[in-house]
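> Below are the sequence and a predicted model for it; my questions follow.
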Amino acid sequence: MSAFADFARDDSGGGTLRFTGDLSLARLGDLPDRLEALSGDVARIDLSAVDRMDTVGAWLVHRLALRHGAEVEGLGADSRHLFDQVASAADRPAAPRPAPQGAFVRLLGEVGDATITAGRTMYGLLGFMGATMVAFWNVARHPSRFRFHATAHRFEVVGVSALGIIGLMSFLIGIVIAQQGAVQLRQFGVEIYTVELVGRLSLRELGILMTAIMVAGRSGSAFAAQIGTMKLTEEVDAMRTMGVSTMEALVVPRTIAVVVMLPLLGFYSALIAIIGGGVLCWVQLDIPPVAFVERLRTELPMVDIWVGVLKAPVFGAIIAIAGCFQGMQVEGDAEQVGHRTTTAVVQAIFLVIVLDAFFAVFFSEIGWI
């Protein structure tokens, strides 16, 4: 092991410091403190007796030479290169620190970043929709490529397995609609219109909307997590290597399942909500079930059923495509799976609500009110 770094002073000829030992971080010892306490002029620094020098030692010698205006001698080729690099870095002016931004400027920056991210995501989602349509066209041209068993399994997962939670949610929503409506209508003595309120809201809006939100949180998130995990485990890459279209194998069955099942689930949800509202009307308003059903039959327009049924497939396509799209974006690590799953749910619910508002205006313009 080499000796600790040390120096000796030779005041003949203007003053020379001769360093010996190992000028590395592990062997400096108290040398920096002794150099700081050094007084007198130093004209030359002799490093010919130094066994080894690292970046810390080079920086220490450079700072000493800079402070006394001394010349450094006795460096080998490697040591000279290291010393020059350290001197160059030390002499380089520090980059100016950016001026602190105000709260308003930071807010504008965050809004701009969010807008750019949203635009890129929407652009990617539109491209994914196009790829999905191409995959549907290819399956229609070659029916043998349609994966019947995978689609049937998705029917069960998306539809049958969701009947319980959707039924419970719808029943409670029907009760809430009837109770709140009855409280407000009682002020005008027209509690009987609670029947129309429950029926029209359930069939036209809340039945399909709440079902779509439930399916987005339940199935859309599952699609993103499943496909994202497959990407992390390189199953998607393996499918592509074997010549299997990932769009046809993963996206098409899931999209068909949600598009087909969501109208059925939405209608089922509306019926259960009406039953929940009917129960509350029976208990609180003394409207018997026979009268409740008869008033629904005579006062409820058939167009309300068509409004809910026509919106459902569009909502289903949006939920499935958003979930599969976010799953395909997973890359890097497992944390991305959770992030993309959350994004898929938020994106699907946002788009469903936006489309529902669009449909409300559209049906109002064409007279379906």
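Perfect, thanks for sending it. The structure displayed is predicted, hence computed values, not measured ones. Residues are numbered from 1 along each chain as shown.

> hey, let's count contacts and neighbours off CA atoms from now on
Fine.

> In three-state terms, label residue 9 for me.
Here residue 9 is recorded as strand under DSSP: H, G, I helix; E, B strand; the rest coil.

> Am I right that it is in contact with residue 16?
Yes. If you go by CA atoms under 8 Å, residue 9 and residue 16 touch, sitting 5.8 Å apart.

> any chance you could map the strands in the stretch 51-200 of the chain?
Secondary structure of the stretch 51-200 of the chain (DSSP state E, counting those that start in this stretch): strands located at 71-73.

> can you pull out the helices in it?
Along the stretch 51-200 of the chain, the segments classed as helices by DSSP state H, counting those that start in this stretch run 55-68, 77-91, 103-141, 148-158, 163-185, 194-201.

> now the longest one, how far from the centre of its chain.
With CA atoms, centre = their mean, to the nearest Å as the basis, the distance from the averaged C-alpha position of helix 103-141 to the chain average is 12 Å.

> Name the residues of that helix that come out as buried.
By 16 or more other CA atoms under 10 Å, the buried positions in helix 103-141 come out as 125, 128, 129, 132, 135, 136, 139.

> Comparing residue 9 and residue 16, which residue is more hemmed in?
More crowded of residue 9 and residue 16, by other CA atoms under 10 Å: residue 16, with 21 against 12.

> isn't the more buried one right next to residue 46, touching?
Yes. Using CA under 8 Å, residue 16 is in contact with residue 46, at 7.0 Å.

> I'd like the helices of the stretch 51-200 of the chain as TSV, with distance to residue 22 appended.
Below are these laid out as TSV (distance: least, CA to CA, whole Å):
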stretch	distance to residue 22
helix 55-68	9
helix 77-91	12
helix 103-141	50
helix 148-158	70
helix 163-185	74
helix 194-201	85
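
> Of the ones you listed, which is nearest residue 263?
For those, proximity to residue 263 was assessed by CA to CA; helix 148-158 is nearest, at 11.9 Å.

> Can you name the residues in contact with the closest one?
Outside of helix 148-158, the residues within contact range by CA atoms under 8 Å, 6 or more residues apart in numbering are 215, 219, 253, 254, 256, 257, 258, 261.

> For residue 203, which residues are in contact?
The contact partners of residue 203, taken as CA under 8 Å, 6+ apart, are 267, 270, 271, 304, 305, 308.

> Surely the third one is in a strand?
No. Counting by three-state DSSP, residue 271 falls outside a strand, being helix.

> if I pick it, what's in contact with it?
Neighbours of residue 271 in contact, by CA under 8 Å, 6+ apart: 202, 203.

> and the gap between it and residue 170?
Distance, residue 271 to residue 170, using CA to CA, to the nearest Å: 8 Å.

> Presented hereafter is structure B, for comparison with structure A:
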Amino acid sequence: MSASNAKGTARLDVETQPPCLRIAGDWTLAHYAELETTIRPLAAAIGDGVTVDMERLGALDTAGASLLVGLLGAKRLASLAQAVPSMAPARRALLQTVGDALDAYCKPSPPKRPSSVIDLLERIGLAMETFWRHAVGLLAFIGLTLETLARTLPRPRRWRVTPLVAHLEQTGLDAVPIVALLTFMVGAVVAFLGSTVLADFGATIYTVDLIGFSFLREFGVLLTAILMAGRTASAFTAQIGSMKANEEIDAIRAMGLDPVELLVLPRTLALLLGLPMLTFIAMIAGLIGGGVVCALTLDIPPPMFLSLLKSDIGVRHFLIGLSKTPVFAFLIAVIGCLEGFKVSGSAQSVGAHTTSSVVQSIFVVIVIDALAALFFMEMGW
């Protein structure tokens, strides 16, 4: 039978007995929308008692075959195709293939929305995985830095003295005003709060002990380390990250130089030298701030303030506070440099890793300071 050029039709002839469904015309993608509208009301009226006439079927493609499968069913359509002697074998194969495919197709069920508990546990798991990955990467980079330092120290010719001095000025000398001002103000605030609380017990004189104990053991080193985490770690990340984005790190490697030796060691050693000095300045500024408040509001003159500090606060508190500075300095420098090496080739990546370095540095400083405080208290120091 020759193919017709008319659009496909499907008409239920109820005048014959039994009723007959007459399929004619082209059942192709071009007429898909009209055919779908035509067969929708016929699907419910076609039962097993209705005969089907497909002699006038014209052109056929997979779109039309899928409509016929939806109208008659895959098995019935396959048997009807075999019953039409004039139907080409290729068309029978098309109907059989589309019918089998649609008959075997299983519509996937919509994904179930996880409960709030499952979602919370998933978020916790992802956070723990991210934390573990960062911790392993940090430990690996610490090992690489220490290995490079051990390899470089016995070779004075490889010492980078000029970058060391430059970074020492940047991280140490330039930070003196902000560190001194901040700790001076915090010392004054601690003195105000201490005098207000202790006045209810008639023990305002112990405000001096509170200021000395808190700044020599905790506030001096902790405030300085947090300032360095926000100021220096971010600077290290931005500097190395910009070099990474501009492919300067690759150029350093191409020249046979070690980026860790060239970029990380001078910054780490500069912070190792600068943070203890800044911590000492912070302790002195905090004590001066508390002494000014004591002199102005508590009638404790500076000679008496110093005498009480000398008699009540031992040198061990100063040494305990200062002993934490090398650990803080090393971790802040390493985290800042590591995040710089993680930068990809965009300015957005530089900003993201700079923020990450500040957050990680402050977090590590506070956690280690808390652990150190517990350790020293348990040891009775």
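Looks like it arrived, so ask away. These numbers were taken from a predicted model, which means no experiment stands behind them.

> Mind checking the TM-score on these two?
Scored against TM-score structural alignment, normalised by the length of the first structure, the superposed chains reach a TM-score of 0.81; 354 aligned residues with a CA RMSD of 3.5 Å.

> who wins for neighbours among the contacts of residue 203 of the first structure?
Using other CA under 10 Å as the neighbour test, the contacts of residue 203 of the first structure are led by residue 270, with 33 neighbours.

> Now the aligned partner of that one in the second structure: closest residue in space that isn't a chain neighbour?
Under the alignment by TM-score structural alignment, residue 270 of the first structure pairs with residue 283 in the second structure. Using CA to CA, 6 or more residues apart in numbering and skipping the chain neighbours, the partner closest in space to residue 283 of the second structure is residue 220 (4.8 Å).

> Doesn't the one you found belong to a helix?
Yes. Assignment of residue 220 of the second structure by three-state DSSP places it within a helix.

> And it, how far from residue 180 of the second structure?
Relative to residue 180 of the second structure, residue 220 of the second structure is positioned 10 Å away (CA to CA).

> try residue 173 of the second structure
Going from residue 173 of the second structure to residue 180 of the second structure by CA to CA gives 11 Å.

> burial measure for residue 222 of the first structure, as a count.
Neighbourhood size, residue 222 of the first structure [other CA under 10 Å]: 22.

> Map residue 304 of the second structure onto the first structure.
With TM-score structural alignment as the criterion, residue 304 of the second structure lines up with residue 291 in the first structure.

> Following the chain onward from the helix or strand harbouring its match, which element is next?
Here residue 291 of the first structure sits within helix 289-299, counting by DSSP states H and E. Going down the chain from helix 289-299 of the first structure, the next helix or strand is helix 302-328, by DSSP H and E.

> Closest to the centroid, which residue in the second structure?
For the second structure, the residue nearest the mean C-alpha position is residue 130 (7.6 Å; CA atoms, centre = their mean).

> and that residue, what does it touch?
By CA under 8 Å, 6+ apart, the contact set of residue 130 of the second structure is empty.

> which residue packs closest to the aligned residue in the first structure for residue 194 of the second structure, ignoring adjacent ones?
The pairwise alignment with the first structure assigns residue 194 of the second structure to residue 181, based on TM-score structural alignment. Of all residues not flanking residue 181 of the first structure in the chain, residue 194 sits nearest, at 5.9 Å (CA to CA, 6+ apart).

> okay, now the equivalent of that neighbour over in the second structure: neighbour count?
Residue pairing (TM-score structural alignment): residue 194 of the first structure is matched to residue 207 of the second structure. By other CA under 10 Å, 26 other residues sit near residue 207 of the second structure.

> same deal with residue 14 of the first structure?
Residue 14 of the first structure: 10 neighbours (other CA under 10 Å).

> Same check on residue 275 of the second structure?
Residue 275 of the second structure: 26 neighbours (other CA under 10 Å).

> wait, isn't it in contact with residue 325?
Yes. Residue 275 of the second structure is within contact range of residue 325, at 6.3 Å (criterion: CA under 8 Å).

> Which neighbours do those two have in common?
residue 225.

> Mean per-residue distance, stretch 111-129 of the first structure versus the second structure.
In this overlay with the second structure, the average offset of stretch 111-129 of the first structure from its partner residues is 1.4 Å by mean CA distance after the TM-score superposition for the first structure.

> Can you check which part of the second structure that stretch sits on?
Using TM-score structural alignment, stretch 111-129 of the first structure corresponds to residues 124-142 of the second structure.

> Name the secondary structure element that contains residue 223 of the second structure.
Following DSSP H and E, one finds residue 223 of the second structure within helix 220-228.

> once the structures are aligned, where does that helix end up in the first structure?
Against the first structure, helix 220-228 of the second structure falls on residues 207-215 (TM-score structural alignment).

> how about that stretch: buried residues?
Under 16+ other CA under 10 Å, the buried positions of stretch 207-215 of the first structure are 207, 208, 209, 210, 211, 212, 213, 214, 215.

> From residue 82 of the first structure, how far off is the third one?
Computed with CA to CA, the distance linking residue 209 of the first structure and residue 82 of the first structure is 69 Å.

> How about the fifth one?
Distance of residue 211 of the first structure to residue 82 of the first structure, given as CA to CA: 69 Å.

> and what of the second one?
Between residue 208 of the first structure and residue 82 of the first structure the distance, using CA to CA, works out to 72 Å.

> do the fourth one as well
Using CA to CA, one obtains 69 Å as the distance from residue 210 of the first structure to residue 82 of the first structure.

> re the thing from before, show residues contacting the match of helix 220-228 of the second structure.
For stretch 207-215 of the first structure, the surrounding residues in contact (CA under 8 Å, 6+ apart) are 158, 166, 170, 201-202, 262-263, 265-267, 269-270, 273, 308, 311-312, 315-316, 319, 349, 352-353, 356.

> Go again with 7 Å.
Residues outside stretch 207-215 of the first structure that contact it (CA atoms under 7 Å, 6 or more residues apart in numbering): 166, 265, 266, 269, 270, 308, 312, 315, 349.

> Kindly report the same for stretch 304-311 of the first structure.
For stretch 304-311 of the first structure, using CA under 7 Å, 6+ apart, the contacting residues are 200, 203, 204, 205, 208, 263.

> try it again with 6 Å
Here stretch 304-311 of the first structure makes contact (CA atoms under 6 Å, 6 or more residues apart in numbering) with 203, 204, 263.

> Out of the residues you listed, which is nearest to residue 105 of the first structure?
Nearest to residue 105 of the first structure out of those is residue 204 (CA to CA; 44.2 Å).
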